[in-house]
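**Q** Curious how this folds, go ahead:
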Amino acid sequence: MCSNIKKKYRLYRNYFRDYKESNKYQVRCFNTLIYDMNTYLSRKHTPNHWLYRFIVDRVGIHKYTKKKLSIFGANGYREAITLNKDKFKLFYTAENIHDEGSWWTQYEDLLIQEQSVSLSLGFDYITNPQYLRFPFWMMVHFDPEDNYEIIKQKCQALSYHRDIDVKDKFCSFICRNDYNGDRKFFYDLINSIDKVDCPSTFMHNDENLLLKYNNDKRAYLKKYKFNLCPENSNFEGLVTEKIFDAIYSGCIPIYWGAENNPEPDILNSDAIIFLKKGDNSSVLNDIEYLYKNKNEFIRFTSQARLKAEAPEIIYNSFQQLERKIIQIIS
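**A** Next up, the predicted model:
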């Protein structure tokens, strides 16, 4: 009984906090992380949430309706969606909602049967008129206003960005937690070759990300030959921004997740090193060989990281999202 009262109190407190922050805008945000809400009002006192900018600046919601649209993330109580009475509702997740025992499993159905939810966005490969696959990494590495030419330029930079001459460190590993013990398993493997630098809360052993790079993750990663970037859980289609951060910074990604088939239409798997939950002896030998042989390292990193059709696929996703939102609010 007491736990239910506490839950209800937190639900209402968080909901009305978000309501107060965003109520004066036509597009409002709920169930986001605290730092997302801080970002929400950072751009000249107007919302800076990626989906807000897409809906307001790119789509131009005001051209189609005067009614409000609410965006819901997965970092809050599902009941907040019922509390909200707006005409249009959009749900998105940057988390693995299928990770058993986690907070996010309350959203495992992606709300695609909820009549009040207009559209859901996630990692899953699902065919449903109320759902669109729009993985979170697109929101991290591309801006909502990007047109095809800008997306093409960014993909070119991602695919061939190297800075090999400045890479004088072995491997970095940036993550906050380890829900299932998988990340510790992979950390121990790579750390057996040479010291892995961990500047975040998990296995913390390095202060440079904060003190030298002011928490600029990409600038920090540029000094490293490799970046250990496993997902927090393994599920088909679940690809976060981690592997793309490694690629952007010119590191060789050492990856686990998405059934070791991350974004097969976009990423060149030959330019990625894959780990598995099992015997990784041959993989460790390959990493050590690349680490100690500069010419082989250069050869490996000279590969295109993205496939040639990546810009078109990403741009088509932007167009699909735009069409879906217009269809909803028209």
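**Q** When you work out contacts or count neighbours from here on, use the C-alpha atoms and nothing else.
**A** Will do.
**Q** and residue 270, how many neighbours?
**A** For residue 270, the count of nearby residues is 11 (other CA atoms under 10 Å).
**Q** Contact partners for it?
**A** When the contact criterion is CA atoms under 8 Å, 6 or more residues apart in numbering, residue 270 has no partners at all.
**Q** Tell me how far it lies from residue 262.
**A** Separation of residue 270 from residue 262 (CA to CA, to the nearest Å) stands at 12 Å.
**Q** and for comparison, fold this next one:
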Amino acid sequence: MKFIKGKKVFYSGEYLQEMTINNQWRAFADHCVNEVDLALGFDYIDHPNYLRFPIWLLFFIHPQASFKDIKQKIELINNPAYRLNIKKTAFTCLISRHDTNGIRRKIVNGFNEVDIITCAGKFMNNSDELINLEKQLPRNYKKGEFSFDVFYTLKKDYLKKFKFNICAENASSRGYISEKLFDAIESGCIPIYWGGGDKKEFVEPDIINPDAFLYYEEGKEDELIEQVKKLNSDKKEYESFMSIPPFQGTAAEAIWTMLQEFENRLKNL
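**A** The predicted model follows:
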């Protein structure tokens, strides 16, 4: 990296500290702030070369979106009619390739006593439905791979059939919030979430309403399972929970500010 001419930018959307899913990534835990002109990540680092830019921004917001586009999207999702009018035909889904820390398996095993969890990814797979849909996607003729944008749209459309979505992160640390929580919200699911550190210190306070999702805490599984049972069986309770706006009233402005700061930092390079 030191021998590359020109401006240098480091970016990671993954967790790079202890308990990372790849131990080699720990070498970049400081986000190379002293070696690059701009470092980006989810973490909180006090350094003039660093800007917090969590990965969910890349998934939730179109690169060419205007402030008006963002505000309209937030208002649409916050409208209870949007979420309640999505027809739900199944209980809960988990889409994951792995479970490095064992949290996802614990959540699935716990909620299987309520109803069968559909595991549509490689981890604990018990359904070929999503895999078969993937096979129908258009592919890149050179690499034999399908477009990630197309797959991502397919994933969110698939989630719409489920009342709940288990969306546990690879690690739980303050600031580490990926696209998983946002996918569940946009798809009209009630997120069963783990990550981002302690819920009481949950970041993105100007964006996400913490009352609009369920938070998994080890040692409090029974309480959470009872809550899910009630929401799953009681229509009024379910509709009441789904009427809670998942985004704060300041969400559009907060997101726009993050994007504008990112754009300004790039221009200043």
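**Q** equivalent range in structure 1 for the strand ranked longest in structure 2?
**A** Ranked by residue count, the top strand of structure 2 under DSSP state E comes out as strand 162-168. Using TM-score structural alignment, strand 162-168 of structure 2 lines up with residues 224-230 of structure 1.
**Q** can you check stretch 102-120 of structure 2 too?
**A** Against structure 1, stretch 102-120 of structure 2 falls on residues 181-199 (TM-score structural alignment).
**Q** which parts of that stretch are buried?
**A** The neighbour-count criterion (16 or more other CA atoms under 10 Å) identifies 182, 183, 186, 187, 189, 190, 196, 197, 198, 199 as the buried residues of stretch 181-199 of structure 1.
**Q** Would you map the strands across structure 2?
**A** For structure 2, the strands defined by DSSP E cover 9-11, 38-41, 50-52, 90-94, 117-119, 139-140, 145-146, 162-168, 190-194, 214-215.
**Q** The first one vs structure 1 - mean distance after superposition?
**A** Read that as strand 9-11 of structure 2. Comparison of strand 9-11 of structure 2 with structure 1 after fitting gives an average deviation of 0.9 Å (mean CA distance after the TM-score superposition for structure 1).
**Q** Map residue 255 of structure 1 across to structure 2 for me.
**A** Aligned partner of residue 255 of structure 1 by TM-score structural alignment: residue 193.
**Q** any idea how far the residue mapped onto residue 265 of structure 2 from structure 1 is from residue 94 of structure 1?
**A** Taking TM-score structural alignment, the alignment pairs residue 265 of structure 2 with residue 324 from structure 1. Relative to residue 94 of structure 1, residue 324 of structure 1 is positioned 19 Å away (criterion: CA to CA).
**Q** before we move on, the earlier item: any buried residues in the longest strand of structure 2, and which?
**A** 162, 163, 164, 165, 166, 167, 168.
**Q** re the thing from before, what sits against the match of residue 255 of structure 1?
**A** By CA under 8 Å, 6+ apart, the neighbours of residue 193 of structure 2 are 166, 167, 168, 169, 181, 213, 214, 215, 216.
**Q** What number of residues are in the vicinity of residue 31 of structure 2?
**A** By other CA under 10 Å, 24 other residues sit near residue 31 of structure 2.
**Q** dump the residue contacts of it.
**A** Counting by CA under 8 Å, 6+ apart, residue 31 of structure 2 touches 10, 11, 12, 39, 40, 41.
**Q** ok, now how distant is the aligned partner of it in structure 1 from residue 140 of structure 1?
**A** Under the alignment (TM-score structural alignment), residue 31 of structure 2 pairs with residue 110 in structure 1. Residue 110 of structure 1 sits 21 Å away from residue 140 of structure 1, going by CA to CA.
**Q** Next: residue 223 of structure 1.
**A** According to CA to CA, residue 223 of structure 1 stands 21 Å off from residue 140 of structure 1.
**Q** Looking at these two, which has the bigger crowd around it?
**A** Shown here are residue 223 of structure 1 and residue 140; by other CA under 10 Å, residue 223 has more neighbours (21 against 15).
**Q** What's the match for residue 276 of structure 1 in structure 2?
**A** Using TM-score structural alignment, the equivalent of residue 276 of structure 1 in structure 2 is residue 217.
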